[in-house]
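Student: Just to be clear, the model below is a prediction. Sequence and coordinates:
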Amino acid sequence: MTAASPNNPIDIAELLAFYASAGVDEALEDTPINRFAEVKPKQAERVSATAAPARESRPQERPAAEPGFDASWAAERPAASTRLDASQVPDAPRRPTLTAAVPDEGQIMLARQLAASASTLDELRQHMAAFDGCNLKFTAKNLVFADGNPNAELMLVGEAPGRDEDLEGLPFVGRSGRLLDRMLAAIGLDRTSAYIANVIPWRPPGNRTPTPHETEICRPFIERQIELVNPKVLVNLGGPSAKTLLNTTEGILRLRGNWRVHTTASGTAIPAMPTLHPAYLLRTPAHKKLAWRDFLEVKAKLRALATS
């Protein structure tokens, strides 16, 4: 193949056409560079020698506003995967050493063993309070175990605590909790005649969605909690609760309003009604009518079971 020539107008035109098709629309150098010219070995060495220091210095560059380690920040929002000792909190700002603490199968097995060994709700609460296998425990202020009457015929299970719940250590005490109270009152119930819990007993930082690992590691506790309460009817508040406890991948809008079954480890089948989470209803009030229909179904089921 004949090499392109800087003196051949056709070659120059083809080169410019190539640049235009590649999106080149401005010059990077003030002085034109002859790309057709051969670079002599000595010139190449000089070019690489001058370019090398610039490349080597780049990894040492740091942004001017890089934040340091703030001990007060760590005390306020400790990272679940951070393990610090006193030597890592000096007077001068310094980054902490991080150690990954991802929930693994061993922690899930331990959660199952602890849950299965609890013969009462008080024992289960104690096991959960002492359990360190879930990272969420280290960022939450309180264990949010349950609220209401453990002898009630109705049990409601949401996904995870929010800020208000984390502060008080009780489920559904914020805005969504107040709406849930009104929903229960509409079918003649309250917290003395219902039992309320969550799949995840610790608040995820920033109210983020719990990860699959976090859900799986907490699943044995909520399943044992349901088994110990042994309600006549279970209500799954929201998609995550329904998917976890009913072993389904369907969305909540498809699930809601249709009776399903939650089967405990001992084989007890509990009628379960998936419905919309109160927090979702606050954002989408037009769907409150759907939740109202679901709660009417729950009321009818409780009445039917009471007379059977």
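Tutor: Arrived safely. Numbers count the residues shown, from 1 in each chain.

Student: make it CA atoms for all contacts and neighbour counts henceforth
Tutor: Will do.

Student: Okay, residue 298 and residue 284: tell me how far apart.
Tutor: 22 Å (CA to CA, to the nearest Å).

Student: Which of these two has more residues huddled nearby?
Tutor: residue 298 (22 against 10; other CA atoms under 10 Å).

Student: Just give me the longest strand of this structure.
Tutor: strand 269-275 (DSSP state E).

Student: got the angle between the longest helix along the chain and strand 269-275?
Tutor: The longest helix of the chain (DSSP state H) is helix 288-307. Put simply, helix 288-307 runs at 160 degrees to strand 269-275, going by axes from the mean of the first three to the mean of the last three CA atoms, to 10 degrees.

Student: Put this next to the first one:
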Amino acid sequence: MTADPTYRGIALDAATALALLEWQAEMGVDEPMLDAPVDRFDLAARLKPVAPIQPLQMEPAAQAPALLPGLPDDTAARIAEAEALAAAADSLDSLAAAQEAFDGIELKKGARNFCFADGNPKARVLILGEAPGDEEDRQGRPFVGRAGQFLDLMFGAIGLSRTATDAEKALYIVNVLSWRPPGNRDPDADEISVSMPFVRRHVELAGPDLIVLMGNTPCQAALGRRGILRLRGQWTQAFGRPALPMTHPAYLLRNPPAKREAWADLLSLADRLESLSV
């Protein structure tokens, strides 16, 4: 890497390069390619053979110590523990207590507050978000930062609100992760897998009619798919209920032209709610 990397003649700093990469991912780019083809066979012919690396021999005293008794030693064990705790919860309050006490996710150690849910748990619409950001971590509630304020405006336009007491007009907001990832990075596969037993039980106990999958992480968690710009607006099934993928409010704030498609998705959600009420 040079000291002054460029993109199409434009000097890039780290923040700009990261923003470009994030934009490409949002647009559905999933494979890097060069501007010109590379002859892989020619490349292999020019490479000199390298002697195989000999495995490092470790003395018994230098090997990693065994895990302490009682601690789960792999992801499967932590998922099993999460499933048992979630299954034993017979109310949202007991589920929140069990999830907050669960120590099988490392994010808990670096977060300020546990972020369980917000809104009316009797709402017909459940919004599944990604993970807490900085402001959410401070307040212990999902979607309360700038993106959350825009989310309120979006759903308010079709008569839905997290503060509504009437279930017909209410929203209930949950995240895939209840602890903030450091630096607001995307959740990794291990964190999602360990969190999903609690998310599934959360949906079961709340019992919404419809689910909005707000962004890539909820789609990955609930559908096993990413590429929100391809998925948005297409009704599907998640947790045994109709689900609508939508672009995240943070993306809409960065890309105002995409608000037109988000409005179409909101109208589709309103129509679906009305049809279920008939």
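Tutor: Yep, that arrived. None of these values were measured; they are calculated from a predicted model.

Student: Once they're superposed, what TM-score comes out?
Tutor: After superposition, the two chains reach a TM-score (TM-score structural alignment, normalised by the length of the second structure) of 0.71; 202 aligned residues with a CA RMSD of 1.5 Å.

Student: Can you spell out which helices and strands pack onto the longest helix of the first structure?
Tutor: For helix 288-307 of the first structure, the elements it packs on are strand 233-237, strand 269-275, judged by 3 or more CA pairs under 8 Å, 6 or more residues apart in numbering; DSSP states H and E.

Student: Give me whichever of those is most buried.
Tutor: Comparing those by mean neighbour count (mean count of other CA atoms under 10 Å), strand 233-237 ranks first with a mean of 24.

Student: what range in the second structure does it sit on?
Tutor: Under TM-score structural alignment, the counterpart of strand 233-237 of the first structure in the second structure spans residues 210-214.

Student: once aligned to the first structure, how far is the matching stretch on average?
Tutor: Comparison of stretch 210-214 of the second structure with the first structure after fitting gives an average deviation of 0.4 Å (mean CA distance after the TM-score superposition for the first structure).

Student: swap in stretch 189-197 of the second structure?
Tutor: Mean for stretch 189-197 of the second structure is 0.6 Å (mean CA distance after the TM-score superposition for the first structure).

Student: Which residue ranges of the second structure form helices?
Tutor: 14-26, 40-46, 75-88, 92-101, 134-139, 146-156, 189-206, 216-223, 228-231, 249-254, 259-277.

Student: Would you mind listing the buried residues in the fourth one?
Tutor: By neighbour count, and taking 16 or more other CA atoms under 10 Å as the criterion, the buried residues in helix 92-101 of the second structure are 92, 95-96, 98-100.

Student: Mind putting these into CSV with distance to residue 125 of the second structure?
Tutor: Shown next, in CSV, are the buried residues of helix 92-101 of the second structure (distance: CA to CA, whole Å):
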residue, distance to residue 125 of the second structure
92, 16
95, 20
96, 20
98, 24
99, 22
100, 24
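
Student: State the number of residues packed around residue 193 of the second structure.
Tutor: 17.

Student: can you tell me which residues contact it?
Tutor: Contacts for residue 193 of the second structure (CA atoms under 8 Å, 6 or more residues apart in numbering) come out as 79, 221.

Student: Please say which position in the second structure residue 168 of the first structure maps to.
Tutor: Match for residue 168 of the first structure (TM-score structural alignment): residue 139.

Student: May I ask you to confirm that its match is in contact with residue 113?
Tutor: Yes - using CA atoms under 8 Å, residue 139 of the second structure is in contact with residue 113, at 7.2 Å.

Student: With neighbour numbers in mind, choose between these two.
Tutor: residue 113 (18 against 15).

Student: Now do the same for that one: its match in the first structure.
Tutor: Aligned partner of residue 113 of the second structure by TM-score structural alignment: residue 142.

Student: before we move on, what about residue 177 of the second structure?
Tutor: Residue correspondence to the first structure (TM-score structural alignment): residue 177 of the second structure is matched to residue 200.

Student: what's the answer for residue 266 of the second structure, then?
Tutor: By TM-score structural alignment, residue 266 of the second structure lines up with residue 295.

Student: residues contacting its match?
Tutor: Listed by CA under 8 Å, 6+ apart, the contact set of residue 295 of the first structure reads 183, 187.

Student: quick one on the thing from earlier: so which of the helices of the second structure gets nearest residue 107 of the second structure?
Tutor: Of all the helices of the second structure, helix 189-206 sits nearest to residue 107 of the second structure, with 8.2 Å by CA to CA.
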